[in-house]
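> Quick one: sequence plus predicted model below, questions after.
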Amino acid sequence: MGQDLAPLSSACVFCGSSDLADPQLLADAAQLGRDLAAAKLKLIYGGGGVGLMGACAIAAHEAGGEVLGIIPHFLKVRERRLDVVETIVVSSMHERKQIMFERSDSFIVLPGGIGTLEEIVELLSWRRLDLHAKPVVFYSPNGFWEPLYALFKHTVDNKLTPAEFMDSWISVDRVADIIPALSGVRPTEPIPESVVASMT
C-alpha cells in the first residue's frame, strides 16, 4: 500500500452498530474518533449514533474533527441518526456504500457483525479487481478478525483467490497503530518521525 499520510484527507470507518458490544470495543472506537480528529482526517461513516459507529463519530465530533454520515432513510430511527454532524440521507444500502467509498481516501475496519462483513468483503473484492488501491486497515483486538483472514487464506490455498490478495490490508491490534498503518506502516516497524509529526 505504502501511501504517505499527508495526501490522505478522509477515512471511512466500517464497524458494528450494536450497543451491546463489549464496553472496551466502544471505548476503542471512541479513541479512534479522537485520533482521527487529531490527525485531521475527516471521518466518513454510516450516519448512526449507535454502537461502535456512534461512539467513533461522537468522539470525533466532540474533539473538533470533521464527520460525514451517510444513512438510508429506513435506518434513521433504528440506527438513531446523529443530527449533530453533517449527514446525507440516501434511499438504499447500495447508495450508502457507494458514497462512503467515493468520499473516502482510506478505510478502517473495526469489529462488527454481518453488516460490517458485507461492506468489507465488497471493498476487498473491488480491490482484488483493481478498482481501487486505497489503504485498508483492520483493527483486530484479541484476534477478532483472524477467522476471516483464515477464510481468505483458505480460498487462496484452494487457488480460488490469488496469493497477493493477502497483501490487500494491514491488520493491527492496538488503536494507536491504526492511523500510522494507513500510510503502510506495519505495527512491527518503528513509526517514522515524519508520520508521527503529521498526526499532531
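Good, I have the coordinates. Numbering: from 1, shown residues only.

> all contacts plus neighbour counts: C-alpha atoms, from now on.
Will do.

> Strands of the protein, start to end?
Taking DSSP state E to define them, one finds strands in the chain at 10-14, 42-45, 67-72, 86-90, 107-109, 136-139, 170-172.

> How about the contacts made by the residue nearest the centre of the chain?
Using Cα atoms, centre = their mean, the residue of the chain that lies closest to the mean C-alpha position is I108, 2.1 Å off. Contacts for I108 (Cα atoms under 8 Å, 6 or more residues apart in numbering) come out as A11, C12, V13, F14, V136, V137, F138, Y139, I178.

> In this structure the last one contacts G184, no?
No - contact status for I178 versus G184: not in contact, 10.1 Å apart, counting by Cα atoms under 8 Å.

> which one of these two has more residues nearby?
I178 (26 against 18; other Cα atoms under 10 Å).

> So the more buried one versus V109, what's the distance?
I178 sits 10 Å away from V109, taking Cα to Cα, to the nearest Å as the criterion.

> what is in contact with those two at once?
What both I178 and V109 touch, as defined by Cα under 8 Å, 6+ apart, is the set V137, F138, Y139.

> Use this one as the comparison:
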Amino acid sequence: MYKFSSICVFCGSSFGTSPVYREQVKKLGSLLAENKVKLVYGGGNSGLMGELAHAVMSNGGEATGIIPRKIYEQVDHLELSELKIVDTMHERKALMYELADAFIALPGGIGTMEEMFEVMTWNQLGYHLKPLGLFNIDHYYDPLHQMLYHMYDQGFVKKQHLDQTVIQENAVELLQRLNQQEVTSIDKWE
C-alpha cells in the first residue's frame, strides 16, 4: 500500500521516437490503476499523456485531467473520471500540484521539463514536501541527471535537494522508492 493516493504525472503529448516509451507508460498506468493511485495529469489525449490516461482508465483506475480552455478546444478527449477546464496554464499547474500527493516526470519535451523543474523549485523553497520521481525510460533522463550534478559541482544546487528526487528505470521500483522517499525541508540559503 502506498502512502500517496494521487500522483501528478508530467509527460509528453507526443510519443517520442522509441516504442519503449509507450510500453513503459502503459505499465505505469496499469500499476497506478491496480494500486488505486489516482492519476492527475494535463488532460490531453495525445502522445504519452493520452497513452497513460487510457491505460489507467482501461484498467479500472481513476484519472483527473486538468486542461486549459485553449488546449481543450484544440484536442480530442478521453472519457476520464474527471476533467477540469481552467483558464490558464498557471491555474492548471497550481491545481495539479494541489491535487497530487507525489509527482512523476515521464519522457517529454519543454512543457514536461518546465513542470518538473517547477516542482523541484517549490520543494527547494519549501512550498511543498511532496516526492518527485523521474521515470528514466531507456535512459531518457541520464543527460539531465548529469546536468543537475554539474549544477551541484558548480555550487548552484545543494546535493540534499538533488537527492530528494528519485530517478528510476523500472515502474514498480519507481513507485516503491517514491513511497519510501522522505522529503524534508532544507534551507536553501543556509
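Structure received. These numbers were taken from a predicted model, which means no experiment stands behind them.

> TM-score for this pair?
The TM-score (TM-score structural alignment, normalised by the length of structure 2) is 0.89; 181 aligned residues with a Cα RMSD of 1.6 Å.

> how far does stretch 156-176 of structure 2 sit from the chain's center?
Chain-centre distance of stretch 156-176 of structure 2: 12 Å, with Cα atoms, centre = their mean, to the nearest Å.

> residue range for it in structure 1?
Aligned by TM-score structural alignment, stretch 156-176 of structure 2 falls on residues 160-180 of structure 1.

> what about the matching stretch, start to end distance?
Chord length of stretch 160-180 of structure 1, first to last residue, is 32 Å (Cα to Cα).

> What lies in contact with it?
Taking contacts as Cα under 8 Å, 6+ apart, the residues outside stretch 160-180 of structure 1 that touch it are 1, 5, 28, 31-32, 35-36, 108, 124, 127-128, 135-143, 152-153, 155-156, 181, 184, 186-187, 191, 195-196.

> What about those, which are in helices?
Among those, the members falling in helices (DSSP state H) are 28, 31-32, 35-36, 124, 127-128, 152-153, 155-156, 181, 195-196.

> Show me which of these are buried.
Buried by 16 or more other Cα atoms under 10 Å: 28, 31-32, 35-36, 124, 127-128, 152-153, 156, 181, 195, out of these.

> any chance of the residues you listed in a markdown table, with distance to M166 of structure 1 too?
Below are these laid out as a markdown table (distance: Cα to Cα, whole Å):
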| residue | distance to M166 of structure 1 |
| --- | --- |
| D28 | 25 |
| Q31 | 28 |
| L32 | 25 |
| D35 | 27 |
| L36 | 26 |
| L124 | 10 |
| R127 | 11 |
| R128 | 10 |
| F152 | 8 |
| K153 | 7 |
| V156 | 8 |
| A181 | 16 |
| V195 | 25 |
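
> so who does the counterpart of I71 of structure 2 in structure 1 touch?
In structure 1, the residue matched to I71 of structure 2 (TM-score structural alignment) is L75. The neighbours of L75 of structure 1, taking Cα under 8 Å, 6+ apart as the test, are R81.

> ok, now the one 5 residues further on?
Counting by Cα under 8 Å, 6+ apart, R80 of structure 1 makes contact with G48, G49, V50.

> measure the residue nearest to the first one when sequence neighbours are not counted to P72 of structure 1 for me?
Okay, so that is G48 of structure 1. The shortest distance from G48 of structure 1 to any non-neighbouring residue, by Cα to Cα, 6 or more residues apart in numbering, is to R81 (4.4 Å). With distances taken as Cα to Cα, R81 of structure 1 is found 10 Å from P72 of structure 1.
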